[in-house]
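> fold the following.
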Amino acid sequence: MKIEQLHKLFLECQSACTDTRKIKPNDMFFALKGDNFNGNTYAVKAIESGAKYCIVDEAEFNTSPQTILVTNVLETLQELASFHRTYLNIPIIALTGSNGKTTTKELINATLSQKYRTTATVGNLNNHIGVPLTLLSMTKNTEIGIVEMGANHLKEIEFLSNIAKPDYGYITNFGKAHLEGFGSVEGVIKGKSELYQFLNENNKTIFVNGNDAIQLEKTKQSNTIVFGKNTGFDVQVSFIEAQPNVSVNYNGLTIQSHLIGEYNFFNIAAAITIANYFKVDDKLIKTGIENYIPSNNRSQVLTKGSNKIILDAYNANPTSMQAALLNFEKLNDGNKIAFLGDMFELGNDAEQEHHNIIGLIEALNFQAVLIGENFNKTTSNSNKVTTFESFDDFKNKFETSKLTNSTLLIKGSRGMAMERILDLL
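Next up is the predicted model:
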């Protein structure tokens, strides 16, 4: 079946789905395969659950008028998403980066949605499956699409850009993330900059943090909208303070966010700049930023008993860990303890990067509890640092009941699931 024909069938459907547990009536189900599952085997269940059509790539499961046999389900999903994007012909904003991309995406959506009907990536569905599903979630009612792109190897952003065909793009930053896949920070810069390359080659627009020298260098020949703290930029946003939350000044308006940490300043400034470009009224931009409340373990501020908790446990890498610790140091709170989990996907740099974090903690004025194999084998002579080899080891030995009237930072890579500490408090 040609992609044009498949797209006509897709337009009869409610949405695209890859999980039979989440099927809604009239969905189009894509029977994807993984290392430990074969979606083809769920074809009958998908139809019984209400799917209008089921896309399979193994002939033995093509047993119904509602099943459609293709050569490769994943490639068909990607091709259909790209065709649908062209069919809709709406502005698409893409963003990637080492840190802050999901928060920035949410802020962009919060501001643009004050004026437009937007569709944005849900959560962090930002890979070779998530990006197509995001595009297929857009409809004729969508006026602007916002697509987050993640990557841990070279050529991934290039691949996703060719699917989404963005008109606008922004890279939050270049940091020490996924070093195992990218090989080095230079590899990270090269990989993330594949978005710039696509936009350049197609004469599209790039939003640039003018206070980031690497971004300026990478985009100096581009069609750019430059923002930052300096006068003379296309958009100027001034930092006011980060305590208790980040507040900024834009066009004479004070905007008070619910985000912690000065590192969120440029995430806010990027959203303001993009909304400004799309002619969202300044007061509506303020409303969008101020109404956004972080969730999903990202920069959340919680209270448990007498303890204040900064929950930033969705993920971690050396760059984001350092930023979180330096922000924690600036808090004027009394008894402060950082609970940190191992940072993953650092390859040969893992030992040194964990050692660097411990060195930073030793220079700061709070206690730290470090959990995970990498932190545990990195020695420290400081009485500020306590290490545990695993979360179970920590749970069995650390008396969380003694934590009262304290401010706690909880951060670690996703695989550490550091939010489990909340259940112990």
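> switch to C-alpha atoms for all contacts and neighbour counts from now on
Noted.
> look up the closest residue to F174, ignoring the ones flanking it.
S98 (5.4 Å; C-alpha to C-alpha, 6 or more residues apart in numbering).
> hang on, H355 packs against T378?
Yes - H355 is within contact range of T378, at 5.9 Å (criterion: C-alpha atoms under 8 Å).
> quickly list what's touching both of those two.
Common contact partners of H355 and T378 (C-alpha atoms under 8 Å, 6 or more residues apart in numbering): none.
> tell me where the stretch 301-425 of the chain has strands.
Under the criterion DSSP state E, counting those that start in this stretch, strands of the stretch 301-425 of the chain are mapped to 307-311, 335-341, 367-371, 385-388, 406-411.
> name the residues of the longest one that are buried.
Okay, so that is strand 335-341. Using 16 or more other C-alpha atoms under 10 Å as the test for burial, strand 335-341 gives K336, I337, A338, F339, L340, G341.
> for comparison, sequence B:
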Amino acid sequence: MTLEELHQLFLAHPTICTDTRKITKNCIFFALKGQNFNGNAFAEEALKKGAAYAIIDEEEHKTSVNCLVFDNVLETLQQLASLHRNKNKVKVIALTGSNGKTTTKELINKVLSKKYNTIATIGNLNNHIGVPLTLLSINENTEIAIVEMGANHKQEISFLSKIAQPDFGYITNFGKAHLEGFGGIEGVIEGKSELYDHLISNDKHVFMNGDDDVQQEKLKSYIKKIGFSTKDHQYYNISFIEANPFVVLEVEGHQIKTQLIGKYNFPNCCAAVLMGKYFNVPLSDIKTALESYVPQNNRSQIIDKNGFQIILDAYNANPSSTKAALENFKNMTAQEKTLILGDMFELGKDAAKEHQAIADLAKKLGFTNVFLVGEIFFQVQTPFKKLKSFNDLRSELEHSPLKKGTFLIKGSRGMALERTLDFLKV
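Alright, predicted model coming up:
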């Protein structure tokens, strides 16, 4: 069977499943492989549960004429997604960056959906499987697709760009994330910039933060750039008003009062405003969209519980995002501030140095009630309370309950610090 013929089958059965626990009637099951599983072994089960076809790459698992054998299931999924993207008259906006990708994607989608039929990456399904699945959710009514791209090593963004073939792109920032895979901050800049490299080489449009020195340098001679800035009048000007705790910005004399905390979310809002203006969304609709967006999934959420005000930013953490969160927390008007910080992962040889820097920053900013959680933080030199594991934190707080106040909880996903909410009691 050719890729074109598979695409025709997909149009007749436009739902893709990669997990037999989530099979829907008449879907197409792609038998992907992982470190601990072989999807080929589940092809027969997928068909019995109602899948119309199963795409496999091991002939011995062909138990039905509805098992279609290709050379490589993952590559077939990626090629099908790229073909499908090309057959639809849809504008694709790709975005990547070290911090704020998912929030920015949600904000852009919120704004553009005021005028257009949009689809966007679900959650943070932004890798070599998630990007194809997003593209395959495009249908004949889709006008704009917003595709988030994640990476933890070089050439990954370049590869995803070739699959998605974006018409527009935006990089949120370049920060100290995935240093282990990228080999340092210069590697991060080089890796994330692969999106701009792809767009420039294909003469496509680039959205940019005109206040970001790296982006300024990268795009200084490129004509097809659309930027925002707080000061440079060659770009669309947006003013930062405050973040105490919620971000307020001013656009064309109108204040937009968001439900996003932290000055670090200001450029994320600006990107959504910029794209809204570019695609002719009325400013009143842009304002409504941004003001109605409420963050979820442990991303800068504000939660009131048992007399505690909690800034829950426990979805992920790296040195850049943690530094920004600490500086924002310092500037917030609140009493009895407490920090609960968890280990930051994927920092490789820089892990010890970066954790020490965060502990030093917390001290420099004047925080006194600080809990550092995790095996890496446990090694730093600091006057703060150090706890080797989450269970140690639980024991500490159950033995010595905290006073009411305002808390910042931040750590990498693997730390799952949102569990702290379960035992914050007066």
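> and the TM-score between them?
Superposed pair, TM-score by TM-score structural alignment, normalised by the length of the first structure: 0.98. Supporting alignment: 422 aligned residues with a C-alpha RMSD of 1.1 Å.
> rewinding a little: quick check: which element contains the residue nearest to F174 of the first structure?
For S98 of the first structure, there is no host helix or strand (DSSP states H and E).
> mean per-residue distance, the longest helix along the first structure versus the second structure.
Using DSSP state H to define each element, the first structure has its longest helix at helix 73-88. Its matched residues in the second structure lie on average 0.5 Å from helix 73-88 of the first structure after superposition (mean C-alpha distance after the TM-score superposition for the first structure).
> that helix - contacts with which helices or strands?
helix 3-10, strand 28-30, helix 130-136, helix 156-164 (3 or more C-alpha pairs under 8 Å, 6 or more residues apart in numbering; DSSP states H and E).
> just to revisit the earlier point, which pair in the buried residues of strand 335-341 of the first structure spans the largest distance?
K336 and G341 (16.6 Å; C-alpha to C-alpha).
> just give me the match in the first structure for F407 of the second structure.
Superposed on the first structure with TM-score structural alignment, F407 of the second structure falls opposite L408.
> which residues touch its match?
N307, K308, I309, I310, K336, I337, A338, F339.
> may I see those organised as JSON lines, with distance to N38 of the first structure added?
Shown next, in JSON lines, are the contacts of L408 of the first structure (distance: C-alpha to C-alpha, whole Å):
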{"residue": "N307", "distance to N38 of the first structure": "46"}
{"residue": "K308", "distance to N38 of the first structure": "44"}
{"residue": "I309", "distance to N38 of the first structure": "41"}
{"residue": "I310", "distance to N38 of the first structure": "40"}
{"residue": "K336", "distance to N38 of the first structure": "48"}
{"residue": "I337", "distance to N38 of the first structure": "45"}
{"residue": "A338", "distance to N38 of the first structure": "42"}
{"residue": "F339", "distance to N38 of the first structure": "39"}
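> between the residues you listed, which is closest to Q14 of the first structure?
I310 (38.6 Å).
> list the contacts for that closest one?
S299, Q300, V301, L302, T407, L408, L409, I410.
> what's the burial count for the nearest residue to E45 of the second structure once chain neighbours are set aside?
Excluding its sequence neighbours, the residue lying closest to E45 of the second structure (C-alpha to C-alpha, 6+ apart) is T20, at 7.2 Å. Neighbourhood size, T20 of the second structure [other C-alpha atoms under 10 Å]: 20.
> repeat for the one 3 residues further on
Counted by other C-alpha under 10 Å, the residues lying close to I23 of the second structure total 21.
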